[in-house]
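Student: Quick one: sequence and predicted model below, then my questions.
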Amino acid sequence: MANFLTEFSWIWLLGIAAILLLSIVMAVVASRQSKKLLAIINENAVASWQQQQQIEQLHQLLEQQVVQLKRSHQDVEELRSTVIGVGQRVLSLESHLGQGMQQVAELAEQQKSMHLFDPESKIYSRAMKMVHLGASLDEIMLECELPQAEAELLFNLHKQTK
């Protein structure tokens, strides 16, 4: 029986040693696995931190673009109101111009009709033609029956434009 006990003790000791050895191997494997897991966790943490930084930068950029968009919108509104004001002024000026052109046309028509029916204007036209043709002051006074002052005035005015 003593032999049995010793055999049993040896088996028992070998079993405990095998269990201890297996525990050590498992601890080493677990340690390696936990180191790998820690490395993966660290990589993921760094990547997550970098993504968070990028998200913050994008958020700041988005805020800047929103501010710039608001400014651009205000500028467009100011330009739109300015263009509307200018358009209204152009329409007003066109209206006034049309009225002015109509008045000029009416005055030209009146002048034309006065010129056709005014015998004095014919005399003055004839006198101007004579000045352009080189007639003397005396000739103009005789032909057109103009007083000396009027003949001199016409002579001097049209002689300069010649």
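Tutor: Now that the structure is in, tell me what you want to look at.
Student: From here on, just use CA atoms for contacts and neighbour counts.
Tutor: Fine.
Student: and the next element down the chain from the longest helix anywhere in the chain?
Tutor: In the chain, taking DSSP state H as the definition, the longest helix is helix 2-117. Once helix 2-117 ends, the next helix or strand along the chain (criterion: DSSP states H and E) is helix 119-133.
Student: got the angle for the longest helix of the chain vs helix 119-133?
Tutor: 100 degrees (axes from the mean of the first three to the mean of the last three Cα atoms, to 10 degrees).
Student: elements contacting helix 2-117?
Tutor: With contacts defined as 3 or more Cα pairs under 8 Å, 6 or more residues apart in numbering; DSSP states H and E, helix 2-117 has no packing partner among the helices and strands.
Student: Distance from that helix to the middle of the chain?
Tutor: 24 Å (Cα atoms, centre = their mean, to the nearest Å).
Student: Kindly report the same for stretch 151-162.
Tutor: Centre-to-centre, stretch 151-162 and its host chain are 58 Å apart (Cα atoms, centre = their mean).
Student: neighbouring contacts of it?
Tutor: The contact list for stretch 151-162, computed with Cα atoms under 8 Å, 6 or more residues apart in numbering, reads 124, 127-128, 131-132, 137, 140-141.
Student: how about that stretch: buried residues?
Tutor: Residues 151-152, 154-155, 158 are the ones in stretch 151-162 that count as buried (16 or more other Cα atoms under 10 Å).
Student: Please compare the first structure with the one that follows:
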Amino acid sequence: MSETVNLEYIIGGVAFVVLTAVIFWLFTLSSRVRQLTEKVNQNSKSGQEQQEVIFSEINALRKECQSLQSQIKQAYSGIEQKDKSTQSLLNQLQNNQQQQLELITELNNKVLLLEQDNEPNRLYSRAKKMVELGADIDEIVMECELSRAEAELLLAMQRQSKSKSA
């Protein structure tokens, strides 16, 4: 997401620099046109040839201005397209992030369910450990929340296991 934000800043910065340069250049051209116009007015008495040269320079400058305006419009159009593309990427990233958050929530819920499903196994493991440590049936029933028959079965299995290993 930070890459798209950085890209927007870069595009905006480039556009700002280009537009600033264009405005400065237009200002310079405008100044030159003004100077030439003043020169024409001053030299109107000096001859027709000088006026034609100056007018041709003015026309050339006008054509340059028109060309530059066209380039500015194209640059602006390109910036708009990149902005739309960046916005689209940002929307996709936000959608992906939302989907990932939903998936994480779903997985957390499944883990909780699995942990809850394994609760009886923990009680049996604890009861088995208590049997190995020599606890009696009443202790096992109270501590592990097992029925008396389950506790007796665990004790019998422990005795059988000891007799096989001995």
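Tutor: Cool, the structure landed. If you're wondering where the values come from, they're calculated on a predicted model, not measured in any experiment.
Student: what's the TM-score here?
Tutor: Laid over one another, the chains give 0.52 as their TM-score (TM-score structural alignment, normalised by the length of structure 1), with 105 aligned residues with a Cα RMSD of 3.2 Å.
Student: Tell me the buried residues within the contacts of stretch 151-162 of structure 1.
Tutor: 124, 127-128, 131, 137, 140-141.
Student: how about a markdown table for these, with distance to E94 of structure 1 added?
Tutor: Putting these into a markdown table (distance: Cα to Cα, whole Å) gives the following:
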| residue | distance to E94 of structure 1 |
| --- | --- |
| Y124 | 37 |
| A127 | 41 |
| M128 | 38 |
| V131 | 42 |
| L137 | 48 |
| I140 | 46 |
| M141 | 48 |
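Student: Out of those residues, which is nearest to M101 of structure 1?
Tutor: Nearest to M101 of structure 1, judged by Cα to Cα, of these is Y124 at 27.8 Å.
Student: residues in contact with the closest one?
Tutor: Here Y124 of structure 1 is in contact with 144, 154 (criterion: Cα under 8 Å, 6+ apart).
Student: can you check S165 of structure 2 too?
Tutor: With Cα under 8 Å, 6+ apart, S165 of structure 2 has no contacts at all.
Student: Check the alignment and tell me where V66 of structure 1 lands in structure 2.
Tutor: In structure 2, the residue matched to V66 of structure 1 (TM-score structural alignment) is Q87.
Student: What is the burial count for its match?
Tutor: 15 (other Cα atoms under 10 Å).
Student: Ok, I55 of structure 1 next?
Tutor: For I55 of structure 1, using other Cα under 10 Å, the count is 12.
Student: right, and L36 of structure 2 touches I58 too?
Tutor: Yes: L36 of structure 2 is within contact range of I58, at 7.2 Å (criterion: Cα atoms under 8 Å).
Student: follow-up on the earlier one: looking at the buried ones among the contacts of stretch 151-162 of structure 1, spot the one nearest R71 of structure 1.
Tutor: Set against R71 of structure 1, the nearest of these by Cα to Cα is M128 (67.5 Å).
Student: Which residues does stretch 28-38 of structure 1 contact?
Tutor: Under Cα under 8 Å, 6+ apart, the answer for stretch 28-38 of structure 1 is an empty list.
Student: Stretch 24-34 of structure 2 too?
Tutor: Residues contacting stretch 24-34 of structure 2 (Cα under 8 Å, 6+ apart): 58, 61, 65.
Student: Tell me the residue in structure 1 aligned with the last one.
Tutor: It stands for C65 of structure 2. In structure 1, C65 of structure 2 lands on N44 (TM-score structural alignment).
Student: If anything else comes up later, I'll come back, but that's it for now.
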